[in-house]
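[1] Sequence first, then the predicted structure:
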Amino acid sequence: MIVQLHHPSTPETLREAEAFLLALNLKCRTVITPDSTLFVIYAGQVPDPRRIRQCPGVKDVHRISDDFKLVSGQWKQGRSTVHVGKVPFGPEAFNMIMGPCSVESEQQLEAVAQFLVSQGVRMIRGGVFKPRSSPYSFRGMGLEGLNLFRGVADQYGLSIVTEVMEVAQIDAMAPKVDVFQIGARNMQNFNLLEAVGKSGLPVLLKRSMSGTIEEFLQCAEYIYNVGNERILLCERGIRTFEGAYRNTFDVNAISYLRSRSHLPVLADPSHGVGLRRHVVDIGLGAVAAGADGLLVEIHPHPDSAVSDRDQTLYFDQAARLIEGSRQFWALRSNMAS
């Protein structure tokens, strides 16, 4: 159950509300976001909601059957929109995030930024700390690369999405990042989830290659639970018995996540299939299934990229995906109206 108080609530109202709930032998957690003041009841015998409505400062009471509460779609009126600067992700807007797998050089970033601006794409992705399967592979330029990334992004008016791999990196990265990405390998790094949540920045959370939908949403709950409601869920493919491509893109998850959670749902077709020639088709399929945005790897010279070259698009392929995605989204919106 979620007990929603009038927002903002005074410290006195919070104390009185907490005392009221404790007197009913209920265990609860206070969650305050920029837009709401909530008590999440997670243990105890919940009485008739009419009794809870007598709680001081109460605005509404929501019964929720999901184990995850805050990210559940059972208590929100409609689906949420998350803004990154002036870029919205949600039911009324579709946007794309594109860029190289790894930040390599100023020349590379300049070429990508110029292309994105020419296509009306306002967000750029790029890794400066890279989790690699082999310790001998390129593992990123670190903070030097992030400074370079920020400079080019500012020059072209773009917002940055980049992966953070450990709690110790957050303070140094936060002033230069617009969205923290939690990669698939860190989906269940609970200390990291809470720490990025406390940063206050939007968080793009990727589903792990072996994570269930339930586990994925519980991980998002960790971020929301510390007061950060600006979460973007991202489906990026799962590991199955099939070996013909890198991952199996779970297109079912796009529609299913939208039905279970109010949070925006993005798709990463680059990792979803792992083969360049199929990325555009898989991306369009994700849009048709209901994705609120795409996260795609592009590069001026994909065959010489230091990482993920086999799944990285050339600019002409990216342009086809951008145009096709906008058309698919417009068709989907017309069908829903």
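    Now that the structure is in, tell me what you want to look at. Residues are numbered from 1 along each chain as shown.

[2] okay, CA-based contacts and neighbour counts for the rest of this
    Will do.

[3] Which stretches in the stretch 101-250 of the chain count as helices?
    106-119, 142-156, 170-173, 190-199, 213-224 (DSSP state H, counting those that start in this stretch).

[4] Deepest in the core, which of these is it.
    helix 213-224 (a mean of 22; mean count of other C-alpha atoms under 10 Å).

[5] circling back to that earlier point, let me have the helices of the stretch 101-250 of the chain in TSV, extended by distance to residue 312.
    TSV is the format used below for these (distance: least, C-alpha to C-alpha, whole Å):
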stretch	distance to residue 312
helix 106-119	12
helix 142-156	19
helix 170-173	25
helix 190-199	28
helix 213-224	26
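
[6] can you tell me which of those helices comes nearest to residue 79?
    With respect to residue 79, and counting by C-alpha to C-alpha, the nearest of the helices of the stretch 101-250 of the chain is helix 213-224 at 15.1 Å.

[7] which helices and strands sit right next to the closest one?
    Applying 3 or more C-alpha pairs under 8 Å, 6 or more residues apart in numbering; DSSP states H and E, we find helix 213-224 packed against helix 190-199, strand 231-235.

[8] Burial check on residue 244, number of neighbours?
    10 (other C-alpha atoms under 10 Å).

[9] longest helix in this structure, by residue count?
    helix 315-336 (DSSP state H).

[10] buried ones in that helix?
    Neighbour-count burial for helix 315-336, counted by 16 or more other C-alpha atoms under 10 Å, picks out 315, 318-319, 321-322, 324-326, 328-329.

[11] Could you do stretch 257-270 as well?
    Under 16+ other C-alpha under 10 Å, the buried positions of stretch 257-270 are 257-258, 260-270.

[12] Return the distance of the closest residue in space to residue 146 that isn't next to it in sequence relative to residue 193.
    For residue 146, ignoring the flanking residues on the chain, the nearest one in space by C-alpha to C-alpha, 6 or more residues apart in numbering is residue 128 at 6.1 Å. Separation of residue 128 from residue 193 (C-alpha to C-alpha, to the nearest Å) stands at 19 Å.

[13] quick one on the thing from earlier: now the buried residues of helix 315-336 in a markdown table, with distance to residue 286?
    What follows is these, written out as a markdown table (distance: C-alpha to C-alpha, whole Å):
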| residue | distance to residue 286 |
| --- | --- |
| 315 | 20 |
| 318 | 15 |
| 319 | 17 |
| 321 | 11 |
| 322 | 13 |
| 324 | 12 |
| 325 | 9 |
| 326 | 12 |
| 328 | 10 |
| 329 | 10 |
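
[14] Below is structure B, check it against A:
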Amino acid sequence: MIIKLKNSTTESQKQQLVNWAENQGVSVCTVIGNVDTLLGFIGDTSHIDIEQLEAMEIVDAVKRIQAPYKKANRSFHPEDTVITVGDVQIGSGKPVIIAGPCSVESEEQICNIAKEVKKAGAQILRGGAFKPRTSPYAFQGLRKDGITLLLEAKKETGLPIVTEIMDISQLSLFDDIDMIQVGARNMQNFELLKELGKINKPILLKRGLSSTLEELLMSAEYIMSGGNEQVILCERGIRTFERATRNTLDLSAVPVLKSLSHLPVIVDPSHATGKANLVAPMSRAAIAAGADGLIIEVHNNPEMALCDGQQSLTPAAFAELKQSLDKVAAALC
């Protein structure tokens, strides 16, 4: 980290900043030029708040040389991380397909869909038990009962399951869940992320609606800094001025994230586009871009779905898509 001091800075003020930095656990190198005085902070500066430095009266500018995330950074971990969910490996080079309904509605519904997506080739079952909705009057999910039904579907099909957590208080309900999803709205729920860092379970971390890639990686860092390094990043579309789709799917995020981080990256084309007819082409494009997997919404009767039916594929459409995804993946080998 490099700090440029204002020309009006006195020697006493400079020394106070040096002392402050050393108390933060970093060493300081001073470079005095003809015009500018620079301080170089050497060591782990990830915990130093740039905004706090910039607010100091004697500081003119601050530049971070190294990314503030360490554990998620590929520079410190050049090999790709492979994360095991049940008996499925994510990040091993073969795309993993996660499929299931947006929301668990009944035992018959979730079990039938689980059997259909497994038959088509899905390796992990998704399904929402707790549903964050924009409107307080919309269906909020079956909650604890939804978890029970997901576990029944797992028992019948053998598919590992992933479902979303919304609050720390719900954590005990997820003991038998194979992978916990942190939704876009909770990407910066730092207290929740800290708690998930204390458990030994894979975490699927979705990008926030208006979040930068660095902010996504910093959220992953919150989990990893707690000791849980089983984090999978998910690009699910961001909010832009374009209204033709529900969100704008940022496929460039896939290669960018994979260059910055060793963590697996998957794509959610269902939430990104919001339209069932766009899911297939965006899924194929995501695999071509290098995604480690996809999370796709599938419903046996989308028109009657209690949540996000307009972006859900039928089991038949999903089976057709899976065949085309296999061809894309094979072409990349």
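    Cool, the structure landed. As the structure is a prediction and not an experimental result, all values here were calculated from the model.

[15] Superposed, how do the two chains score by TM?
    Once superposed, the chains reach a TM-score of 0.81 (TM-score structural alignment, normalised by the length of the second structure), with 281 aligned residues with a C-alpha RMSD of 1.9 Å.

[16] one step back: any idea which of the helices of the stretch 101-250 of the first structure gets closest to residue 96 of the first structure?
    That would be, of the helices of the stretch 101-250 of the first structure and by C-alpha to C-alpha, helix 106-119, which comes in at 9.8 Å.

[17] Which secondary structure state does residue 3 of the second structure sit in?
    Assigned by DSSP: H, G, I helix; E, B strand; the rest coil, the conformation of residue 3 of the second structure is strand.

[18] so how many other residues sit close to it?
    21.

[19] gap between it and residue 24 of the second structure?
    In terms of C-alpha to C-alpha, residue 3 of the second structure sits 15 Å off from residue 24 of the second structure.

[20] Likewise for residue 259 of the second structure?
    Using C-alpha to C-alpha, residue 259 of the second structure is found at 30 Å from residue 24 of the second structure.

[21] go on, residue 240 of the second structure?
    39 Å.

[22] Same check on residue 109 of the second structure?
    Distance from residue 109 of the second structure to residue 24 of the second structure, by C-alpha to C-alpha: 55 Å.

[23] Also residue 309 of the second structure?
    52 Å.

[24] which of those two has more neighbours?
    residue 309 (23 against 14).

[25] pretty sure the more buried one contacts residue 303?
    Yes - Residue 309 of the second structure lies in contact with residue 303 (C-alpha atoms under 8 Å); the separation is 5.8 Å.

[26] what would the helices and strands packed on helix 213-224 of the first structure look like in TSV with distance to residue 82 of the first structure?
    Formatted as TSV, these follow (distance: least, C-alpha to C-alpha, whole Å):
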stretch	distance to residue 82 of the first structure
helix 190-199	14
strand 231-235	7
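
[27] Relative to residue 100 of the first structure, which of the ones you listed is closest?
    strand 231-235 (17.3 Å).

[28] Report the angle between the closest one and helix 190-199.
    Put simply, strand 231-235 of the first structure runs at 140 degrees to helix 190-199, going by axes from the mean of the first three to the mean of the last three C-alpha atoms, to 10 degrees.

[29] Report the mean deviation for strand 231-235 of the first structure after fitting onto the second structure.
    With mean C-alpha distance after the TM-score superposition for the first structure, strand 231-235 of the first structure departs from the second structure by a mean of 0.3 Å once superposed.

[30] who does that strand touch, helix- and strand-wise?
    strand 203-206, helix 213-224, strand 265-267.

[31] Output the ones you listed in a markdown table, with distance to residue 163 of the first structure appended to each entry.
    What follows is these, written out as a markdown table (distance: least, C-alpha to C-alpha, whole Å):
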| stretch | distance to residue 163 of the first structure |
| --- | --- |
| strand 203-206 | 9 |
| helix 213-224 | 15 |
| strand 265-267 | 16 |
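
[32] of the ones you listed, which approaches residue 135 of the first structure most closely?
    Across those, closest to residue 135 of the first structure is strand 203-206 (C-alpha to C-alpha), at 22.0 Å.

[33] now what about the closest one, what contacts it?
    Residues from elsewhere that reach strand 203-206 of the first structure (C-alpha atoms under 8 Å, 6 or more residues apart in numbering): 179-184, 187, 196-197, 220, 230-236.

[34] Please name the residues that touch the nearest residue to residue 121 of the first structure once chain neighbours are set aside.
    Once flanking residues are discounted, residue 121 of the first structure sits nearest to residue 96: 6.3 Å by C-alpha to C-alpha, 6+ apart. The neighbourhood of residue 96 of the first structure, defined by C-alpha under 8 Å, 6+ apart, consists of 121-123, 293-296, 322.

[35] quick check, residue 96 of the first structure in a strand?
    Yes - counting by three-state DSSP, residue 96 of the first structure is found in a strand.

[36] and it, how far is that from residue 146 of the first structure?
    Residue 96 of the first structure is 21 Å from residue 146 of the first structure, by C-alpha to C-alpha.

[37] Quickly note the distance from residue 21 of the second structure to residue 27 of the second structure.
    7 Å.

[38] what sits in contact with each of the two?
    Joint contacts of residue 21 of the second structure and residue 27 (C-alpha under 8 Å, 6+ apart) are residue 41.
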